[in-house]
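A.B. asks: okay, sequence plus prediction incoming.
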Amino acid sequence: MIDTMQNTVASPDGEHIEIGAGSDLYVFDSTMTASFFSAALTLGALVGTLSGGPIAERTGRRIALIIAGPLNVVAFLIIALCQNVAALIIARLIAGFSMGICSFVCSVYISEVSPTRLRGLLGSCTQLLMGLGILLVYILGAVCRTDGGSLDPLATSWTFCRWRLVSYICLIPGAVLTVAMFFAPETPRWLATRGKLEAAEDTLCRLRGVDHPDDPRIADEVRALEDIVESQTKRSGGLSDMKRRFDILWHCPKQVAI
């Protein structure tokens, strides 16, 4: 994909193959610019991962994912349509930011809505599906190819990656996530940390398929929610809460460095 964007595709013999006049696939005129485009995703993901926790704590896990979904859609739409190099790099930053939020918040959301016996299994699916998604994009890059209108005799129909088409396809997961989260509940744990015990119990009943929070099948989980509300009430606004927040902020830079 990057080779196509900077027109550095080579034949098996090492000879340069021109992408052809009039193609909108060639956008980068230097390796440095292409490198910035490639690195922007990682930089955005770093910021998104660090921001995901505070966003999810303040707005809720569900809202955090609703924020991340449209950002992903907008980013890939810009990449698919735009010719401006600066806009493409900014779009990659936005895409990385969205992916960083999702990589953090999805794991938290799944762990907080899953039954205890399935929590480990469902939690591991996040990384598995991320890996499968990366593999799928590589496959799309291999399938979505064109000669780009090139008249070079070395060019074939498999020479240049139609990365704009791939970007359009990458819109789909973000759109699906956004729509799906509008119908998904907030996690019971987050509701409990906000003192909304009744809403937390109702959501837990909905997730577990029971009619009432007194159902013995969810007794342990209801008790855990009550403990969360009680602990939040005791420490809210106190010195211990301030110390805990300071400790978290103090250790974050060290974790990033490691």
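C.D. replies: The structure has been received and is ready for your questions. Numbers count the residues shown, from 1 in each chain.
A.B. asks: CA only for contacts and neighbour counts going forward, please
C.D. replies: OK.
A.B. asks: how about the strands in the stretch 1-150 of the chain?
C.D. replies: Across the stretch 1-150 of the chain, reading from the start of the chain, the strands by DSSP state E, counting those that start in this stretch fall at 145-146.
A.B. asks: so which residues of it form helices?
C.D. replies: 2-5, 31-59, 61-81, 85-113, 119-143 (DSSP state H, counting those that start in this stretch).
A.B. asks: in the shortest one, what's buried?
C.D. replies: By neighbour count with 16 or more other Cα atoms under 10 Å, helix 2-5 contains the buried residues 2, 4-5.
A.B. asks: over to stretch 232-249?
C.D. replies: Within stretch 232-249, the residues scored as buried using 16+ other Cα under 10 Å are Gln232.
A.B. asks: and if you look at stretch 192-209?
C.D. replies: 192-195, 197, 200-201, 203-205, 207.
A.B. asks: so how far is that stretch off the chain centroid?
C.D. replies: Here the centre of mass of C-alpha atoms in stretch 192-209, compared against the chain's by Cα atoms, centre = their mean, to the nearest Å, lies 26 Å away.
A.B. asks: let's bring in a second one:
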Amino acid sequence: HSAVSWVSAVPPLGAFCGSLMTGPFLQRFGRKKTLMLAAPIFSVAWIIIGTAVNTPMLIIGRLVTGVCAGIVTPSAQVYVSECAHPEIRGVLGSLPALFMAMGVLISYVIGTWLPWDYLALVSALFPASMLVFLFPLPESPSWLKSVGRKDEAAKSSQWLHHDDKVVAVELATIPVSNGDVETPTSIAEVEKKPETTMNSKKDVVKGAYSADALLRRPVVIPFYLVVCILIFQQVSGIDTILFYTVSIFQASGSPVNDYLATILVGLVQVIATFMSLFVIDRYGRKPLLVFSGVFMAISMAALGYYFYAHDRDLPIVKSLGLLPVISLMVFIAAFALGYCNVPFLLMGELLPVAQRSILSSIASAFNLGAMFVVIKSYHDIKDWIGSEGVFWGYAVLCVTSCVFVITLLPETKGKSLEDIERYFERKAEKILEKKRMNMGMP
């Protein structure tokens, strides 16, 4: 158990470290260059895994892939969210989750026929292809303007939207790092404005990352919401399911072939994630999260009941042979429709642009830290309270997440990033006003 759990848990541990590096990288190098820096290292790490001759070499390779994943995941989400138009931001913001689901399915399918070391070498091709596809793309207009490169921001926005009016509106609603909003009336006007000097750029960035700026209520409130949603994503049990799918099926004693069932689970994840592209901007973020949480809770409760009956040799278990497969397929489908992509989309939407680089890095660290704890502790908790206790615990946490979303999370569908920032500014003002009234202050 110890060796298996460490090999499984090392990637999220590395991802935790990588996510802490992401904020400085995003701010210093930009969104695109950060992704391009991580891609070749990602490929090399997979080659190390594929050519590993001992356990330490394998663990090092897994650790480095984790570090790269910790950098790439938030960077890609922030990049997409900042480049996309509000009307299609939900769809484009869900694409990283779709491609991750496709990657999981491909690894399941190839892993059925190829040894793990050959699978690792095949995996090295994907980060390399990412590097190639990134070359012709522009940098994020939000980041370019935040560091004072306004003419480049205008050109980037023009490349993305091909519409002067859209470009002017977008640049008018992108705050610079000190929180001010400039209001150009056309792309030509933007290009005429002089560049910010290097010293003022540094001052602006320092101001945005000062303790006073980071601890303001309009910054703390969305950060708190994002961190909670990202933690709920992990404690739903998703990575326990994805990392231990085959062993869960083997332990269940289900008559369905273990590897076939695993491929079916991966296929369902891809289909459901693809379907989410068509509903996320139609129904909004909150309904999808609640729907996702409810059905994940039901499926985990059902899987827990199966293991309860199986471990006690109850007669009913003979008629429940398909329940593990059905439960996991429902769980994966429900996760893919909501908690797979919405939390990362919210990270790109809720966090204020001036502090987005550093806060997305810290939020991802919380997410990956939770992933490490969940994966590393799975076997120990299972030995302590049984498989049914583990899955019932996940069910309770999924229900808790639904309550959190319904009561605290604002809807962001169709809103510009500036509108979202203004919402939290108003919310912070209301909290302060209520606090003053309670204290009897004018």
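C.D. replies: Here it is on my side, so go on. Being a predicted model, the structure only gives us computed values, none of them experimental.
A.B. asks: one step back: ok, which of the helices of the stretch 1-150 of structure 1 comes nearest Ser236 of structure 1?
C.D. replies: For Ser236 of structure 1, the closest of those is helix 31-59, at 14.3 Å, according to Cα to Cα.
A.B. asks: between helix 61-81 and that closest one, find me the angle.
C.D. replies: Counting by axes from the mean of the first three to the mean of the last three Cα atoms, to 10 degrees, helix 31-59 of structure 1 points 160 degrees away from the direction of helix 61-81.
A.B. asks: list the buried residues of helix 31-59 of structure 1.
C.D. replies: For helix 31-59 of structure 1, using 16+ other Cα under 10 Å, the buried residues are 33-34, 37, 40-50, 52-53, 55-56.
A.B. asks: how about stretch 168-180 of structure 2?
C.D. replies: Taking 16+ other Cα under 10 Å as the neighbour-count basis, stretch 168-180 of structure 2 is seen to contain the buried residues 168, 170-179.
A.B. asks: so which of these belong to helices?
C.D. replies: Counting by DSSP state H, the buried residues of stretch 168-180 of structure 2 place 168, 170-172 in helices.
A.B. asks: from these, pick the one nearest Met300 of structure 2.
C.D. replies: Glu170 (43.3 Å).
A.B. asks: the closest one -> structure 1?
C.D. replies: Counting by TM-score structural alignment, Glu170 of structure 2 corresponds to Glu221 in structure 1.
A.B. asks: Ser81 of structure 2 now?
C.D. replies: In structure 1, the residue paired with Ser81 of structure 2 is Ser111, using TM-score structural alignment.
A.B. asks: so the closest residue to its match other than its chain neighbours versus Arg62 of structure 1, what's the distance?
C.D. replies: Computed as Cα to Cα, 6 or more residues apart in numbering, the closest residue to Ser111 of structure 1 that is not its neighbour in sequence is Arg119, at 5.6 Å. Counting by Cα to Cα, to the nearest Å, the gap from Arg119 of structure 1 to Arg62 of structure 1 is 18 Å.
A.B. asks: which one's more surrounded, these two?
C.D. replies: Neighbours per residue (other Cα atoms under 10 Å) separate Arg119 of structure 1 from Arg62, with Arg62 holding more: 21 against 14.
A.B. asks: which residue is the nearest non-sequential neighbour of the counterpart of the more buried one in structure 2?
C.D. replies: The alignment partner of Arg62 of structure 1 in structure 2, by TM-score structural alignment, is Lys32. In space, Lys32 of structure 2 comes closest to Glu139 once its chain neighbours are excluded; the distance is 5.6 Å by Cα to Cα, 6+ apart.
A.B. asks: geometric centre of structure 1: which residue is closest?
C.D. replies: For structure 1, the residue sitting closest to the mean C-alpha position, by Cα atoms, centre = their mean, is Met99 at 2.4 Å.
A.B. asks: still on that earlier bit, tell me which of the buried residues of helix 2-5 of structure 1 is nearest to Tyr138 of structure 1?
C.D. replies: Distance ranking of the buried residues of helix 2-5 of structure 1 against Tyr138 of structure 1, using Cα to Cα, places Ile2 first at 12.2 Å.
A.B. asks: check the gap between the closest one and Thr33 of structure 1 for me.
C.D. replies: Note on Ile2 of structure 1: its distance to Thr33 of structure 1, by Cα to Cα, is 10 Å.
A.B. asks: and the nearest residue to Glu57 of structure 1 once chain neighbours are set aside, what does it touch?
C.D. replies: Residue nearest to Glu57 of structure 1 in three dimensions, not counting chain neighbours: Trp190, with 7.6 Å by Cα to Cα, 6+ apart. Contact criterion Cα atoms under 8 Å, 6 or more residues apart in numbering gives 57, 60-61, 200 as the residues in contact with Trp190 of structure 1.
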